[in-house]
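**Q** Here is the input, now give the coordinates:
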Amino acid sequence: MLDEVERWLAERSWTAADRPLDALLAAKRAAGAQGTVSVVLPALDEEETVGEIVTAIRRDLMTAEVPLVDELIVVDSGSLDRTAGVAADAGARVVRRDEILPRLPAVPGKGEVLWRSLLVTSGEIICFIDADLREFDSRFVSGIVGPLLTDPGLQLVKAMYDRPLETDGAVVPHGGGRVTELVARPLLNLHWPRLAGFVQPLGGEYAARRTLLERLSFPVGYGVELAMLIDSLGLVGLDALAQVDVGVRHHRHQDGQALGRMAAAIYRTAQQRLSRAHLVRPRLTQFHLTDRGFAPHTHPVDTDERPPMLDIHEYVARHAA
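**A** Predicted coordinates for the structure are as follows:
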């Protein structure tokens, strides 16, 4: 297994600089309709960063000289701040989560937003970018879309990057990705060792072909990235997966308790895929220190999953048309 991972790393890991923009544009033209690209930003209260990301993508990848991206959509999942207005002012098409597939009530969670985005995008290649990135570089898009345009055998490409931990004004080099290192990486190495070569398995920046995404089920919460890797491995095989180094990722970091909830959802996602067993108590109790001692707070662990989009008749009707 180690030899296979090493081979995959040598053959399916690149840098964004390996595919210059002129080569990508030529490949896009040659691909025709199969080379159409939609970029989706799932967003919840990201007014401080979403505008800069939209502006950079439009400036660098949606001009007449560089028409790499055909569609840029921000899916707002219930923001209470000015996320929707800032994104629209910067030039994105803004769609509210609850307006997509209204017959099915939405539930909270990032995976829910990504799943619903398939209904409002038209590209054959869909690129997901988190909306909380700072110092955003458009290579996050072109770098991961590029291999899908130049290699028809690839189905899913994840971004990899250095991830410093930046909290309270302090910077810990290479210190980000705590849930990845403590939960996701051990799970993958122990149970899905063929995926051990992914540097950022939980990263929110990746691109995939619609024909793959529409066959996947989507955990509604934080387990969506792990599920997508595991399920894609089963559907299309390791050699259809790749990763691209896009530099450094700067973003807002969550506190330890939020990370605990994320870890629980990811563990649950892995367990479902290992055994499909029923959890007797899919909840997580955490503790807050108060002036009266430690107070327990119990949170539900995401257990719902949305079915493959090919099971949704509105989606099938839209794309058949």
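**Q** only C-alpha atoms for contact and neighbour calcs from this point on.
**A** Noted.
**Q** Centroid-nearest residue for the chain?
**A** Gly204 (3.2 Å; Cα atoms, centre = their mean).
**Q** So that one sits against Asp130, correct?
**A** Yes. Between Gly204 and Asp130 a contact is recorded at 5.6 Å, counting by Cα atoms under 8 Å.
**Q** Just give me the neighbour total for Thr150.
**A** Neighbours of Thr150 under the rule other Cα atoms under 10 Å: 19.
**Q** show me the contacts for it.
**A** Leu24, Ala27, Lys28 (Cα atoms under 8 Å, 6 or more residues apart in numbering).
**Q** and the residues you listed as TSV, adding neighbour count and secondary structure?
**A** Listed next are the contacts of Thr150 as TSV, based on neighbours: other Cα atoms under 10 Å; DSSP: H, G, I helix; E, B strand; the rest coil:
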residue	neighbour count	secondary structure
Leu24	22	helix
Ala27	18	helix
Lys28	22	helix
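**Q** Spit out the contact partners of the residue nearest to the centre of the chain.
**A** Phe128, Ile129, Asp130, Glu225.
**Q** Could you pick out which of the residues you listed are located in helices?
**A** Glu225 (DSSP state H).
**Q** out of the contacts of Gly204, which one sits closest to Gly177?
**A** Glu225 (13.5 Å; Cα to Cα).
**Q** where's the closest one relative to Val246, distance?
**A** 18 Å (Cα to Cα, to the nearest Å).
**Q** So which residues of this structure form helices?
**A** 2-12, 21-31, 50-61, 83-90, 110-117, 139-150, 178-179, 185-191, 210-213, 224-236, 256-275, 313-320.
**Q** Need the residues that contact the fourth one.
**A** Okay, so that is helix 83-90. 43-48, 50-52, 54-55, 74, 76, 93-94.
**Q** Quick one, which of these are buried?
**A** 43-47, 50-52, 54-55, 74, 76, 93-94 (16 or more other Cα atoms under 10 Å).
**Q** circling back to that earlier point, from Pro296, how far out is the residue nearest to the centre of the chain?
**A** 30 Å.
**Q** For stretch 138-152, list every residue counted as buried.
**A** Neighbour-count burial for stretch 138-152 [16+ other Cα under 10 Å]: 138-150.
**Q** here's the other one to compare against:
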Amino acid sequence: MVPFLVRRGCQKVPYLFTKLYAPMISVIIPVLNEGATIRQVIKTIRKTARTIEIIVVDDNSTDNTVEEAMKEKVRVITSSQRGKGISMREGMMAAKHDIIMYVDGDILTYPDNLAELLTDPIVNDEADFTKSYFERQAGRVTQLVAKPLLSILFPELAGFNQPLSGMIAARKSFLQKVHFENDYGVDIGLLIDMHLLQARISEVNIGRLENAMQTWEQLSKMSREVSRTILRKAESIPQQNLETLGNINIIREQMEFSILESIDKLQKMVIFNLDETVFTQNYTYLAAVAFGQEEALCQVLEHYPDPVSILKRSAALFQGRNLAELLEVADEIPVTPDIRHVIRELKRRGYVCGFITDGFECVANHMKNKLGADFAFANRLHLIHSVATGEITIPEYFMPVKGNMPQYDKSHILKYIAEKYHIAPQNVIYVGNGESDTALLRDAGVGVAYHPQFVDAETMADKIIEDICMAPLLDIAQASPQRQGNKWPSKRQVRNIGIGSLAVVATAGLLYLAARQIRKAIRPDDDELPALKPG
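**A** Sure thing, here's the model as predicted:
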């Protein structure tokens, strides 16, 4: 029996030969806890007419993902360490074919011809790398971070509809030359690397997809990692002028602010003074000691009375110090023993939690991520190539205009939050204890003085925590007035709650006493530290 003929170009060739010589595709599916969807994704991918192998790369799932994937008789490998980028790279290394296609394992609405859509441009020698786009509401990270940054740093890529899409295909020879980021930056990083390799790039429409909406915490993390990847990839291009760098900072800030504006949880907020209620010792002083600038810092504090001068001259002491050194100091400072638990519990109850500090934004953001907080308000220490220049920018939320002149006022943050995010001060719990905290303790809905160091701070506060732990704060973190139709407790009620809460803390007697001894051992007496201002 003669095999029937099919047309290839202007010639008719036997179908069996086209099957024999047709390009074969390796389909790689990185997965993490996608047992509920992986089988359906595999079944959809198999509907293609192309010859394919399917490799599921498990990112050390803790559910039944591997078991479910193996039911479909596909190859399953386990990633050497957790992270999508590593899974993608190791899947590529395991692939047997020269055209590689990546798809996510949690989308149930792929078209049946997804393989053809993604790989046709490569099979037809029209492209070396294909990037998908699909019908959906534009992602906030794409619109507010990726596209604006690309328009500045890689304008040739700014026209892509969805530069963060993870459904892609490429020639293996190109994938072997790129770097796979191991976070949310992996997809934009591949696009930029392919561009820098001068690969032919095609964007293809794969229809309409439905996937789970990410939480705003995930969006915030994605924003940071996507922007970091784009900026790192741009290091090979000529140094941008100051205006461009300023625009980049604005773009990154807009994403953070936009996320905060968009979440319903912002009806309730807790702000901690990072320097006074989270750190158990003063960061600026310890950093000065670590870098041999203790005497210089003391002279600054002695000779300059105004906060702005102190901030600027203190920042100058850290010129030449790199980010790793600055963060190492922060990591060495013990924090309030139960602060992670308290923040986690507050967030579970629907509160947005963040830090405020007169210190540096890079340190505040590091502690925010380390302790699971949501935001940080701080002064920006200028870094070039991750090295401090000694200059600092004081943001507008600390510099309100009074009369005709801007003046440093940390308490302005409540008005800023009210105007920017429409959160009334009465829906904010503020936790502080320093001299500059008095106005914030007075004006917030609930002011909590944690180990108050000044009489005014104690007088203005609604609640006082003398305990080493922050657990008593949870007693007043009740549902927001808007949600429950109730009101914040009165100042008298709050004080009573605070006193009663000490009995709860006392039940952990041995732990409490041990923690107190540890604190005494690691924290010098207050009179041994210079009085840092603003504080």
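**Q** thinking again about what came up before, need the contacts of Thr150 of the first structure in CSV (columns: distance to Asp291 of the first structure).
**A** Formatted as CSV, the contacts of Thr150 of the first structure follow (distance: Cα to Cα, whole Å):
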residue, distance to Asp291 of the first structure
Leu24, 59
Ala27, 62
Lys28, 61
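**Q** For Thr211 of the first structure, state which of these is nearest.
**A** Lys28 (17.2 Å).
**Q** quick one: that closest one from Val54 of the first structure, how far?
**A** 21 Å.
**Q** again with Tyr222 of the first structure
**A** 23 Å.
**Q** just Val220 of the first structure next, same as before
**A** 25 Å.
**Q** Report the aligned residue range of the first structure for stretch 145-165 of the second structure.
**A** Counting by TM-score structural alignment, stretch 145-165 of the second structure pairs with residues 183-203 of the first structure.
**Q** List the buried residues for the matching stretch?
**A** 184-185, 187-188, 192-203.
**Q** and what of stretch 354-369 of the second structure?
**A** 354-365, 367-368.
**Q** got the end-to-end distance for that stretch?
**A** Start-to-end, stretch 354-369 of the second structure (Cα to Cα) is 10 Å.
**Q** swap in stretch 217-227 of the first structure?
**A** First-to-last residue span, stretch 217-227 of the first structure, Cα to Cα: 8 Å.
**Q** how far does that stretch sit from the chain's center?
**A** Taking the mean of its C-alpha atoms, stretch 217-227 of the first structure sits 9 Å from the chain's own mean (Cα atoms, centre = their mean, to the nearest Å).
**Q** What residues in the second structure pair up with it?
**A** Using TM-score structural alignment, stretch 217-227 of the first structure pairs with 179-189 in the second structure.
**Q** what's the answer for stretch 82-95 of the first structure, then?
**A** By TM-score structural alignment, stretch 82-95 of the first structure lines up with residues 64-77 in the second structure.
**Q** Next up, the contacts around Met228 of the first structure.
**A** Leu216, Phe218.
**Q** swap in Gln200 of the first structure?
**A** Counting by Cα under 8 Å, 6+ apart, Gln200 of the first structure touches Lys158, Ala159, Met160, Tyr161, Gly177, Thr180.
**Q** Give me the aligned partner of the fourth one over in the second structure.
**A** To tie it back to what came earlier, the one meant is Tyr161 of the first structure. So Tyr161 of the first structure corresponds to Phe134, using TM-score structural alignment.
**Q** so its match touches Glu210, yeah?
**A** No. Using Cα under 8 Å, Phe134 of the second structure makes no contact with Glu210, being 9.5 Å away.
**Q** between those two, which one's more packed in?
**A** Between Phe134 of the second structure and Glu210, counting by other Cα under 10 Å, Phe134 is the more crowded of the two (17 against 13).
**Q** Report the separation between that one and Leu108 of the second structure.
**A** 14 Å.
**Q** Then Ile188 of the second structure?
**A** 23 Å.
**Q** Looking at the two, which is more packed in?
**A** Ile188 (24 against 17).
**Q** what's the closest non-adjacent residue to the more buried one?
**A** Leu164 (5.4 Å; Cα to Cα, 6 or more residues apart in numbering).
**Q** how near is that neighbour to Lys131 of the second structure?
**A** Counting by Cα to Cα - Leu164 of the second structure and Lys131 of the second structure are separated by 9 Å.
**Q** now Gly447 of the second structure
**A** 51 Å.
**Q** the more surrounded of these two?
**A** Gly447 (31 against 26).
**Q** which SS state does the more buried one fall under?
**A** The local conformation at Gly447 of the second structure, judged by DSSP: H, G, I helix; E, B strand; the rest coil, is strand.
**Q** That one reaches Ala457, doesn't it?
**A** No. Using Cα under 8 Å, Gly447 of the second structure is not in contact with Ala457, being 9.3 Å away.
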